[in-house]
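*Asks:* have a look at this prediction, sequence included:
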Amino acid sequence: MRKVLLPTLIIIAASLLVIRIFYLQVIDDSFKLKSENNAIKIKYDYPERGYIYDRFGKLLVANQSSYDIMVIPRDIKEDLNVTEFCQLLNITKEDYYKRIEKAKVYSPRLPSVFLSQLNKSEFAAFQEKIRKYEGFYFQKRSLRDYEVDYGANIFGFITQVNERQIAKNPYYNSGDLIGKQGVEESYEEILRGIKGVKYIQKDKYNREIGSYKDGKYDTIAVQGEDITLTIDAELQKYGEELMINKRGGIVALEPKSGEILALVTAPSYDPGILVGRQRSKNYTLLYHDSIAKPLYDRGLLAEYPPGSPFKILTGLVALQEGVIDENFSVSCHHGFSYARGRFMRCHCSGGQLQLHRAIYQSCNSYFATSYMRTINKYTKPAAAVDVWSNHLKTFGLGEFMGYDLPTGKRGKIPTSKTYKRMYPNGGWRSTAIVSNAIGQGEVVMTPIQLANMMATVANQGYYYTPHIIKKIEGKKIDDKFTTKHTTSIDKKYFPPIISGLFDVYNMGTASRLKVEGIDICGKTGTAENYTKINGVRTKLKDHSIFVAFAPKDNPKIAIAIMIENGGFGATIAGPIASLMIEKYLKKKISRTDLETRVLNISLRSEYAKLGGMKEAEAIESTPKDSVLKAKIVTPKTPTPKTEPTKTAVDTTKKN
């Protein structure tokens, strides 16, 4: 057996080697193509990116023609008139030499982008004289053409790939465009399409003499796939208008599917300013605006104490753990006294409260008691906190939610480990962490988590992972967006909570926010807001929070609103919730009094305290103008918009 083993291994290895050589030399001659690279010029044909539509088929993002000036450094003639060349392209000599050096670093023999995203007018002037400038040629590309001036945080933008991305993915070459942020990044591979490639034979004088091998290796560009978003464009636009001169986020979901109906962050900007030759300057201005932070998606990234809306979960967990029932009552004297002489203030009307009234009057005393009973049910507080925490995690809290946008935060739901770090010597009890009961303490959530919480309550115990993709042309969306997630709370405990939320609008903290003909269930919230100013912990105006869903029976929308420094929940966030719900369900607004009030509210003076009035003056949170309205660079010659080329697709989708 041993005598046969070695010869067998040698024969097998030799056979594999012969097969591989045969494949490379006879079947696959792409390596031959690469070996002849010095005599071949590669031209790419860039496809159109896929179009983007809203849930009703409204075209949101199309394409427009653009041109890049490409350069092959070694082909540039020494007698090139640099002065004339720079004047033609409206650049400085310093900029010219800087770009040439950058191209040489990439490769003296390979093409790279010298100047990108020229519009038709700019390109026309260069095209007339291009023959004078050997080493330079133009590459036609397709840029985004935004049909709307809102939703920048949803779309993201297109930018040039960097060296790290090129090294990571061989699909991209220097100067190629790639989606960044929003759906442009999440669905890049679907939207980008497939580049076409043409191989051109050159002679010994570097002149083009025709297709290499009669086009044997050439490929045709394949257009990107169209995608349909779950977004209601009109609701998105309206939400951004309501957030003028405010900071915060709005997230609206369809409870039965997890589809994102609106994802608003404020301040925002017109997505069109990140297209064309001025995009880099404009992006730099947006990026360095440390006051307004327009590139920071507050709906997905901002973590806030949830405040009183968290009482919904406190009540559900207490019901599930059997420490309270609907008839359990607490006596409130506008405050809940507990150990060590500390005191939790309460703004309800006081008296003896059961679960129903405790919800619609938002009684701190009731939910603090319920929380402590939950923790005290177990001998060890650490074990109790983990039981409580595990219930909350089944609502998608304290973890990344898995939605199809490239950014997000976990939020925070404390566990026993949290308090072991805070109290290394032990000895802590329910009284030390009771602030969790009312959404303060160590609990923080993002607006999308708050919205998902309300969708789960609306569904009486289940939710679908929030997502922004509704349909991909010719493809199926990810199964995880149609997978039901069920909480650890029995369905029977949701109706009493929902009944209390319904009366928040009838006789509670949102009674002045009712909308005729719509049964809304909601909860106001006011979260304490501390920050450091000049190194000193300073209390600022509270955050205004509101969560809701409607209608009460067969809910069609769940929503969360967070307004930084907005004050009481019913002051700004509550009216916005009512208006957004009515806009979605009725497509019109009857509460014009609320609309007028919200549009006229400006919190710029509050934000001025954070960065100084001079910086705050720059805040211009409008749907049509950038947050850096006075500084944003717009082209001297506006880029002409072209009609969408996919007319057949466009027509059918609009219908």
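*Replies:* Yes, it's here.
*Asks:* from now on I want contacts and neighbour counts done on CA atoms only, so please keep to that.
*Replies:* Fine.
*Asks:* Val387: which element?
*Replies:* Secondary-structure element containing Val387, defined by DSSP states H and E: helix 381-393.
*Asks:* counting contacts, what elements does that helix pack onto?
*Replies:* In terms of contacts (3 or more Cα pairs under 8 Å, 6 or more residues apart in numbering; DSSP states H and E), helix 381-393 is packed against helix 311-320, helix 364-376, helix 416-422.
*Asks:* next, the angle from the longest one to helix 381-393.
*Replies:* For helix 364-376 and helix 381-393, the angle between their directions (axes from the mean of the first three to the mean of the last three Cα atoms, to 10 degrees) works out to 120 degrees.
*Asks:* now the first one
*Replies:* What separates the directions of helix 311-320 and helix 381-393 is an angle of 120 degrees, with the same axes, to 10 degrees.
*Asks:* which other helices and strands contact helix 311-320?
*Replies:* Using 3+ Cα pairs under 8 Å, 6+ apart, helix 311-320 is in contact with helix 355-360, helix 364-376, helix 381-393, helix 494-506.
*Asks:* hang on, Leu253 in a strand?
*Replies:* Yes: assessed by DSSP: H, G, I helix; E, B strand; the rest coil, Leu253 belongs to a strand.
*Asks:* included below, for side-by-side comparison, is a second structure:
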Amino acid sequence: MQYLEGRRYVVMAIFIVVGLLFAGRLFYLQVLDDSYKAAADRNTLQRQVQIPYRGLIYDRHDSLLVQNTPVYDLVVVPREVRGLDSAKFCRVMQLSIEDLRLGLRFAKKYSRVKPSPLLQNLSTPELAAINDHLIDFPGFRVQARMARAYRTQNLAHALGYVGAITPAFLEKPKYAKYQPGENVGISGLEAYYESTLMGQRGVQYRLVNVRGIDKGPFRNGQFDTLSVAGQDLHLSIDAELQAYGETLLAGRRGSIVAIDPKTGEILCFVSAPHYEPQMLTGKGMGNRYMDLLKNPNRPLFDRPLMATYPPGSVFKIVNELVAMQLGVVGPNTGFPCNQSLIHCTHRHEYPANLNIAIKNSCNPYFYQVMRAAVVRHQSPNGFEDSRIGLGQWQKMVKSFGLGEKLGVDMGQEKRGLIPSPEYYDKHLGYHKWNFKTVYSLSIGQGEIGITGLQTANVMATIANRGWYIAPHFVRSIGKEGQPLPEYRQRHYTAVDTTLFKYVIPGMCEVVDGRGGTAPLASLRQFGISVAGKTGTVQNSHGFDHSAFAAFAPANDPKIAIAVFIENGGFGGSAAAPAAGLMMEKYLRGKVANYHHRMEDWIKYGNLTIKAHH
């Protein structure tokens, strides 16, 4: 009995001790809670998003093109604004009352607890003046961010630009994690590779007292996350070639696109007229953008991707390959230069075979080539026969990457147009047209439309004897990386690869043969054979456009190029010498001194008259 009584006292003692410990713990927690409440009364917990370092952009030789530079913005957190003297604030900040109200209205609409930009890209004097007075304006602070800076004056159309994210962007789910004032790629490569360049955001939680003074990290930074820098882009662009091309077309309107046929890498991408990329960065960017937008020469228009032209005689090569695949012509097929069918631009020898026809760009010859491809008596009804034949022709032509987007790593690419039977049914009526209605397609005229990029890609396809890799700008994501998977795949045309060899000798004769249409593109003096084709593109709005497309060296192609010069006249007079100079620059690394006269012709000459050596 005494034993049980003793155990009862022991158990009671244990309960008392546990109760005292629990009460002490509660007291401690209450004191701690009170201390945090007191700290909360004295401090504000701020969630600060850490913007990562945006990836850099290099050319194919690792020359830096685009980097980052620090800039400063005045931001506002609406919940923290107290007792604002608007008149004094606007006087100090050199801001109008209307702009202040507009900025605060937007900030409140976006978030009452997150910072929103009020003034961006502050100059050093502005920053100094603002810092001296910030203590008088709770809720306002200066925030640093990184802006784009350019080491090049070229390539603006491909690089694109970065701008502060707009309210319209913020409403899209894709940009849900962005905050007002943050940078985002607006166009070009900056936009296409935004997620790659941007990296991953970090977050810091800071305690700031009522005077706006940083009191240090919250809970020793245990809830913070680090930002991860964006990945660099290594482009296939040759910066020297790009600069040279922009210089050649300065003052002109047109485009130059060059591709490495074996890889699909874009070597240069000239859109003329051009502008310098730094115009769309920094303070006053909005005004400069509007000036470019209103310019009647449309410098913002991305001609290699968006301007579609009839390709002219350049397209004859594609038509010939399609006709050979259909078995209706061969390399030794001859047709008379019958000008009752279509006008021929100049007198030349009888087109007894394909080589002679290509060298002289004989219009009646290629009229008859396409007629043989389309009119194949597959239906007793002549209109239906043309519908069937044109449908088969269109499908094979589109396999060259025409009439469809090639999938280049930029937005705004145009499809162009390779007209179908349905197209003509819609515009002319069912069974109301036949080959004689659409014969202008045989010489690359009429309704057909092709971009400069697509034309260069056709040359790359012929250079490769029947295949291409989708053209692209980024050869490596990160120093040791690769292009995206879609830029490592071959695309084959509907034409047998064994047939391409038959068009190349004639293309070489265009440049180096006696009586060829493009002697000004020749690099024979350097031991380099060029395979090319001129085009003089009819233009209903003015003087003809000059076109030329080629690849070199013909036996081991390293560059495929397409040049369009608007209102440049004969293909052999303007576009051909420009292409020759570009190929010389790329393959030799320099242009011979005696070619300066030709450079001046492209830059300053009256292209409406025929050029001479």
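*Replies:* Great, that's in hand. Note that the structure is a prediction, hence the values are computed from the model and not measured.
*Asks:* out of the helices and strands packed on helix 381-393 of the first structure, nearest to Glu134 of the first structure?
*Replies:* Glu134 of the first structure sits nearest to helix 416-422 of all these, at 65.8 Å, using Cα to Cα.
*Asks:* quick one: the closest one to the second structure mean distance?
*Replies:* Its matched residues in the second structure lie on average 1.6 Å from helix 416-422 of the first structure after superposition (mean Cα distance after the TM-score superposition for the first structure).
*Asks:* how about the helices in the stretch 51-200 of the first structure?
*Replies:* Ranges of helices in the stretch 51-200 of the first structure, per DSSP state H, counting those that start in this stretch, are 82-89, 93-106, 120-127, 152-155, 163-168, 182-186, 188-191.
*Asks:* following the helix or strand in which Gly574 of the first structure is found, which helix or strand comes up?
*Replies:* For Gly574 of the first structure, the host element (DSSP H and E) is helix 573-586. Per DSSP H and E, the first helix or strand lying C-terminal to helix 573-586 of the first structure is helix 592-600.
*Asks:* which residue numbers in the second structure go with that next one?
*Replies:* Alignment of helix 592-600 of the first structure against the second structure: residues 596-604, by TM-score structural alignment.
*Asks:* from the chain's centroid, how far away is the lengthiest strand in the first structure?
*Replies:* Counting by DSSP state E, the longest strand found in the first structure is strand 536-550. On the basis of Cα atoms, centre = their mean, to the nearest Å, strand 536-550 of the first structure sits 21 Å off its chain's mean C-alpha point.
*Asks:* what packs against whichever helix or strand comes after that strand?
*Replies:* Once the chain leaves strand 536-550 of the first structure, the next helix or strand it forms, by DSSP H and E, is strand 557-563. With contacts defined as 3+ Cα pairs under 8 Å, 6+ apart, strand 557-563 of the first structure has these neighbours: strand 248-254, helix 447-458, strand 536-550, helix 573-586.
*Asks:* cutoff 6 Å now
*Replies:* strand 248-254, helix 447-458, strand 536-550 (3 or more Cα pairs under 6 Å, 6 or more residues apart in numbering; DSSP states H and E).
*Asks:* and the angle from the helix or strand following the first one to helix 447-458?
*Replies:* Translated: strand 248-254 of the first structure. For strand 248-254 of the first structure, the following helix or strand on the C-terminal side (DSSP H and E) is strand 259-266. Taking the same axes, to 10 degrees, one finds strand 259-266 of the first structure and helix 447-458 inclined to each other by 140 degrees.
*Asks:* surely Asp218 of the first structure and Val197 touch.
*Replies:* Yes: between Asp218 of the first structure and Val197 a contact is recorded at 5.3 Å, counting by Cα atoms under 6 Å.
*Asks:* pull the longest helix from the second structure.
*Replies:* Longest helix of the second structure, by residue count under DSSP state H: helix 2-42.
*Asks:* between the helix or strand just after it and helix 2-42, how many degrees?
*Replies:* Remark: after helix 2-42 of the second structure, the chain's next helix or strand is strand 43-50, criterion DSSP H and E. Calculated by the same axes, to 10 degrees, strand 43-50 of the second structure forms an angle of 70 degrees with helix 2-42.
*Asks:* so what touches strand 43-50 of the second structure?
*Replies:* By Cα atoms under 6 Å, 6 or more residues apart in numbering, the surrounding residues in contact with strand 43-50 of the second structure are 201-209.
*Asks:* can you give me the buried ones in the helix holding Gly574 of the first structure?
*Replies:* Of the residues in helix 573-586 of the first structure, 573-584 count as buried by neighbour count, 16 or more other Cα atoms under 10 Å.
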